[in-house]
Every structure is written in C-alpha cells, then in structure tokens.
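Participant: pasting the sequence and the predicted model now:
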Amino acid sequence: MARILLLATGGTIAGQADAGAILNSYTAGVLGGEDLLAAVPQLQELAAISVEQIANVDSADLLFDHWRLLVGRIREAFQAEPDLTGVVITHGTNTLEETAWLLQLLIDDPRPVVLVGAMRPATALSADGPLNLFQAVQVAVSLEAPGHGALVVMDGQIQAARQVTKVATQGVGAFASPGRGPLGWVDDTGVHLPMGSGSRQVPFAALDLPEQWPQVAILYGCVEPDARMLTFFLEAGMQGLVFTGTGAGQLSAGERSALGAWAGPRPLMLRANRCGSGPVHSDAEDERFGLLPAGSLNPQKARVLLLLASIAGMDRSALEELMIDLARG
C-alpha cells in the first residue's frame, strides 16, 4: 500500500463554527490533523497515512519559522524514507499559493508534494474539506503525480504551484491558474493528469533556511502613490522590494524619481503587476533603476522568490539569470 505523510498546518479545513450554516464567522486551525484524517475513513483505502502537526493557525498568521519547519520535515522524510509515496499538506487558503511556490523552489525530489485546503470550515453543512483531502491523497498516490513538483488540489482541480492563485473570497472554486488553467482534475474515475517530465528546476534545493529571514516588502501601485514609502524602505535597508505595478508592471513617475535619486545600495527589486494575470516584460529603464521584471509571477510569489534569493546571497545579475531559467522551465 502507498505511504503518505500528512503534515497539518491549520486553516479553514481545520476550522470550526458555532453552527452548520455559518460559513464566515469561524475559527481556523482548531481541529488537528488526526481529526481531519478520522473524518474521512475512506482514506484508509488509498494509503497508509501518518500524521504530523507542523502548526495549527490561520494561514494569514503563518510565519517564516513554520516554513522552515515544513521544508525541513519534507526534506528529512524524503531522504530517510525511500518507500514514502508522497507528502500531503493541509493548509489555510489565504497563503496556500505562497507555500506551494516556496516548496516548488526548495524541494528537489520527484515524489509529489500536494497542498490542500478548504473554503468552508469543517463544521459547515456542506464542508468541502473532506472531499478535497480525499482527492489530494488520490493525486499524491497516483502514477501521474511524480515529477510535477508541488501541486494544489482544490475543488477537483489540480493546479501547478507556479500559476495557481486564490481568485475569490467565497465559494469552493476559489483557486485558478490565470492564463494557463489547471494541470488536470481528479474525480471518482481517477486522476486525470499528464505524466510528469521527470526533470524540473529546483534552484534552491541546497539552500539552508535561516532562523532570521530577510525582509522583503510589497509596494502597491495606484493613483499618486506616496513615494515616501519607497524611500522609507530604502533607508531602512530592506533586502528586497516587489512593486505591484499598474498595467504591465509600470511604476509611477514619483517612484521612478525616488529610485533615481537614491544613492545608497539597491535591494533586489522585481516589478510585478496588479492585474491578476499577464506577464511583466523587461523595460529599457530597468537596469538604470536596478529593477527586474517578475514575468508571470504575481506579487506574493515574486516576494517568495526574493526571500530565497536574498538568503542565497544573489545579486541582481544572478537573479536575472535565474528569472530567465525559470521562464524557460
């Protein structure tokens, strides 16, 4: 029988409300991983599952320490247990996509890492968590899953870590991959997913995560943004900045002026966009200002990349080469 390690971190899937019809006023991260497993006895037909509790929080309260523990445990399990089929992670939906992308960049093993959450608490009349969890394990034990890296399974869809994002505050179909669509789907007839290629880029596979992480901020583009905020971050020695630019990642004249006037060291800086989909391409002024385009990465995933690049000690040139390699992959 397949063997799965279930790592529980909390979230809505482990949440409780006072009544079955309450979908919004609930407490996330109440039930433990063993409770989630016990609520879906059909899982015993799919795999032998061991459960470990990494955290039990609303994913809006997830910390770098939780990420470090999660990455360390996955690496340890894959190295020590050659017969382990894969890892499933129960996670809150608010920051699930960031954790998925982090793991995509760090975990160098063909075996699947599948993240799953829920949009309704476990106490809801039609809670989506139990079926989501069952389908996540279905995917993790399937022959098609290895080689894809980190996957997200929600509402019967299988999404890639790089493209997936939360696109709605309500409803069970709150996750999508804008511009790409899901990799596949899973239902009672099985897992419908192309076979993994067996080779993918894991640029930070050997990176040790520190206890003290660098600080990377996100600046949001809008009408007449306050450029003093940018100056404040530069003066504070922020190690990275992500601009959620308007349109195709455009900075305002005030922001460009503040960057041009800055005489100190420049942090790693990426231009993403606030549109929700579509790429950000290179610009003639990027080199002068020390910027790089984030490509198809949304701002929160661009921040994850900058965090790891800063930990790795990359400069702008090395980050530019990495961005080119990731775009090719």
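Facilitator: That came through, no problem. Residues are numbered from 1 along each chain as shown.

Participant: only C-alpha atoms for contact and neighbour calcs from this point on.
Facilitator: OK.

Participant: so what's the gap between the helix or strand containing residue 68 and the chain middle?
Facilitator: Using DSSP states H and E, residue 68 sits in helix 64-80. Here the centre of helix 64-80 is set off from its chain's centre by 15 Å, with CA atoms, centre = their mean, to the nearest Å.

Participant: got another one to weigh against that:
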Amino acid sequence: MNRLLLLATGGTIAGCADNNATLNDYTAGVLGGDALLAAVPQLQDLATISVEQVANVDSADLLFEHWRALVGRIRDAFRSDPELVGVVITHGTNTMEETAWLLQLLIDDPRPVVLVGAMRPATALSADGPLNLFQAVQVAVSPEARGKGVLVVMDGQIHGARAVTKVATQGVGAFVSPGSGPLGWLDDAGVHLPMASPASAVPFPDLALPEQWPQVAIVYGCVEPNAQMITLLLEAGIDGLVFTGTGAGQLSVGERSALEAWPGARPLLLRANRCGSGPVHSNADDQRLGLLPAGSLNPQKARVLLLLASIARLDHAGLAALFSASA
C-alpha cells in the first residue's frame, strides 16, 4: 500500500456554516485533517495516509511561519522516509497558488507535492472538498506525477504551480492556468497528465528559511497612482518591490520619476501586470531604473520569488540570471 503524508492547513475545505444551504457565510479552518480524511473513506483504497495539522486558518491569514513549517516538514519527510510516495496539502484557496509556487522554488524531490482546497465549505450541499481531496490523493500516488513539480488539483483539473491562479470568488471551477491551460485532468480512468513535462531545476533547494522574513511590497498600477507611496516604501527600507503595472507591466510617468529621483540604493524590483495573463518583457527603462520584468509570473508569485531571492541575498544580476535560467 502506498504511504502518503497529508498536511492540513485549514481553509474552506475545512470550513463549516450554520446550515448546509449556506455557501458564503461560513468559518474557514474548523475541521481538522483527521475529519477531512474520515469523510472520504474511499481514500483507504488508495494509500495509508498519515495526517499532521500544520495550521487551521483561513488562507488569507496564513503567515510566513506556516510556510516555514510546511517547507521544513516536507523536506524532513522526504529525507527521512524513502518509501513515502508523496505529500498532499489541504489549503485555503485564497493564497493556495502562492504556497504552491513557494514550494516549487524550494522542494527538490521528484515525489509529488499536491495542494488541494475547496470553493464550498464542508457543510455545504454538494461540497466539492471530498472529491477534490480524493483526486488530489490519486495524483499524489500516481507514477505519472513524479518529477512534474508541485501541483494543484481542483475541480478535476491538474495545474502546475507556476501558472495556476484563482480567477473567481465563487463556483467550483475557480482555478485556471492562463496562457497554458491545465497540465491534465482526472476521470474514472484515472490520472491524465499529457501536458506535463519534467519540472525545471529547483532554484533554492537548500535555502534555510529565517524566522524574520524580508519585507516585499506590491504596488498596484492605476490612473494617477500615488507615486509618493513608492518613495515612502523605499524610505522604509523594504527589501523588494513588485509593480503590478498596467497593460504589459507599464509604470506611469510618476512612478518612473519616483524611482529615478530616489538617491539611495534600490532594492530588488520586478514588473508584473494586472491583466491576469500574458508576459511582461524588458523595455528601455528597465536597466536605468533597476527593474526586471516578471515574465509570466503574476504579482503575488513575483513577490514570493523576491522574498526567497532576498533571503538568498541575490543581487539584481543574480535575480536576472535566475529568470534567464527558468525562461
């Protein structure tokens, strides 16, 4: 029998409402991982599953200490148990894509790490959590998933950590992978991963995560943005800044002027876009202003990368080389 580790962190999949007709007014992170497992007895046919509760929170309240605990536990589990086939993480959907991308950058093992959540609380009529969890375990124990990197399983689809994002506040089909589509799907015939290629090299396989993390901010582009915000952030000594630029990651004249006028050293700076899909390429202003294009990463994932780059003490050139290697 396959041996699997289930790490529970809370979220809607563990949420409860006062009655089963309520879909929106509920408390996330009520049920423990053992209860989630007990609600799907069919899982016993797939694997012997050990459950550990890392947190039990709404994923909007997830903290860096939770990320640190997850990374440490996964690394330790893979290192100490060669017979372990994979790890499944139950997670709230609000920040699941960020956790998936963080783990993609840090976990260097071919065994699957699969994140799963739900859009409806566990108490709801037609709750999606039980089936999502069953399918996540199917993926985690599947030989097809080995070497494919960190995966997200939602609504019968299998997504890669780099591309997946949440695009809707309601409905079970809230996750997509803009520009590429899902890597695969599940049905009665099992796991299908026709679009999955071997995962790229993990850039921070041995990075030790500190108790005190760097400060990386996200600034959102809009009509007549408050460019003074950039100056205030730089004065505060932030370690990184992600611009959610308009269009293809464009900064306004005021934002560019604020960067140009800054007399001190600039932190790591990335340009992403607010469109929801499409890449950000380099332009003529980037080198002068110390900016790097975030490519296909959305702003929240660009922030995750800057956090780890700051912990690893990468400079501008080192971050540029990292993007070049992963392109």
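Facilitator: Great, that's in hand. As the structure is a prediction and not an experimental result, all values here were calculated from the model.

Participant: got a list of contacts for the helix holding residue 68 of the first structure?
Facilitator: 7, 54-55, 84, 87, 99, 103, 106-107, 109, 209-211, 213 (CA atoms under 8 Å, 6 or more residues apart in numbering).

Participant: quick one: list the elements packing against the helix or strand following it.
Facilitator: On the C-terminal side of helix 64-80 of the first structure, the nearest following helix or strand under DSSP H and E is strand 86-90. Helices and strands touching strand 86-90 of the first structure, by 3 or more CA pairs under 8 Å, 6 or more residues apart in numbering; DSSP states H and E, are strand 3-10, strand 113-116, helix 129-140.

Participant: ok, which stretches of the first structure are strands?
Facilitator: In the first structure, strands defined by DSSP state E lie at 3-10, 48-57, 86-90, 113-116, 150-154, 157-160, 165-166, 175-176, 184-187, 190-192, 216-220, 240-245, 268-273, 291-293, listed in chain order.

Participant: out of those strands, which comes closest to residue 201 of the first structure?
Facilitator: Distances from residue 201 of the first structure to each of these were compared using CA to CA; the shortest belongs to strand 150-154, at 12.1 Å.

Participant: if we can go back for a sec, columns mean neighbour count and distance to residue 256 of the first structure on top of the strands of the first structure, output as TSV?
Facilitator: Shown next, in TSV, are the strands of the first structure (neighbours: other CA atoms under 10 Å; distance: least, CA to CA, whole Å):
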stretch	mean neighbour count	distance to residue 256 of the first structure
strand 3-10	24	40
strand 48-57	18	39
strand 86-90	27	41
strand 113-116	29	39
strand 150-154	28	36
strand 157-160	26	34
strand 165-166	20	29
strand 175-176	22	33
strand 184-187	17	42
strand 190-192	17	47
strand 216-220	19	13
strand 240-245	25	11
strand 268-273	29	12
strand 291-293	24	10
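
Participant: can you put those strands in a markdown table and add distance to residue 299 of the first structure?
Facilitator: Compiled in a markdown table, the strands of the first structure are given as follows (distance: least, CA to CA, whole Å):
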| stretch | distance to residue 299 of the first structure |
| --- | --- |
| strand 3-10 | 23 |
| strand 48-57 | 23 |
| strand 86-90 | 23 |
| strand 113-116 | 20 |
| strand 150-154 | 19 |
| strand 157-160 | 17 |
| strand 165-166 | 11 |
| strand 175-176 | 16 |
| strand 184-187 | 25 |
| strand 190-192 | 30 |
| strand 216-220 | 7 |
| strand 240-245 | 6 |
| strand 268-273 | 5 |
| strand 291-293 | 11 |
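
Participant: residue 137 of the first structure is nearest to which of these?
Facilitator: strand 86-90 (6.8 Å).

Participant: tell me roughly how far the closest one lies from the second structure on average.
Facilitator: Between strand 86-90 of the first structure and its aligned stretch in the second structure, the superposed structures give an average distance of 0.1 Å (mean CA distance after the TM-score superposition for the first structure).

Participant: quick one: that strand to strand 150-154, angle?
Facilitator: Relative orientation of strand 86-90 of the first structure and strand 150-154, computed by axes from the mean of the first three to the mean of the last three CA atoms, to 10 degrees: 50 degrees.

Participant: run through who's touching strand 86-90 of the first structure.
Facilitator: 3-11, 13, 33, 74, 111-117, 133, 136-137, 140-141.

Participant: angle of it against helix 64-80?
Facilitator: Note on geometry: by the same axes, to 10 degrees, strand 86-90 of the first structure and helix 64-80 are set 160 degrees apart in direction.

Participant: off-centre distance for strand 86-90 of the first structure?
Facilitator: For strand 86-90 of the first structure, the distance from its own C-alpha centre to the chain's C-alpha centre is 14 Å (CA atoms, centre = their mean).

Participant: try stretch 285-296 of the first structure
Facilitator: 23 Å.

Participant: just stretch 322-329 of the first structure next, same as before
Facilitator: 18 Å.

Participant: so which of the helices and strands packed on strand 86-90 of the first structure gets nearest residue 314 of the first structure?
Facilitator: Per CA to CA, nearest to residue 314 of the first structure of those: strand 113-116, 26.7 Å.
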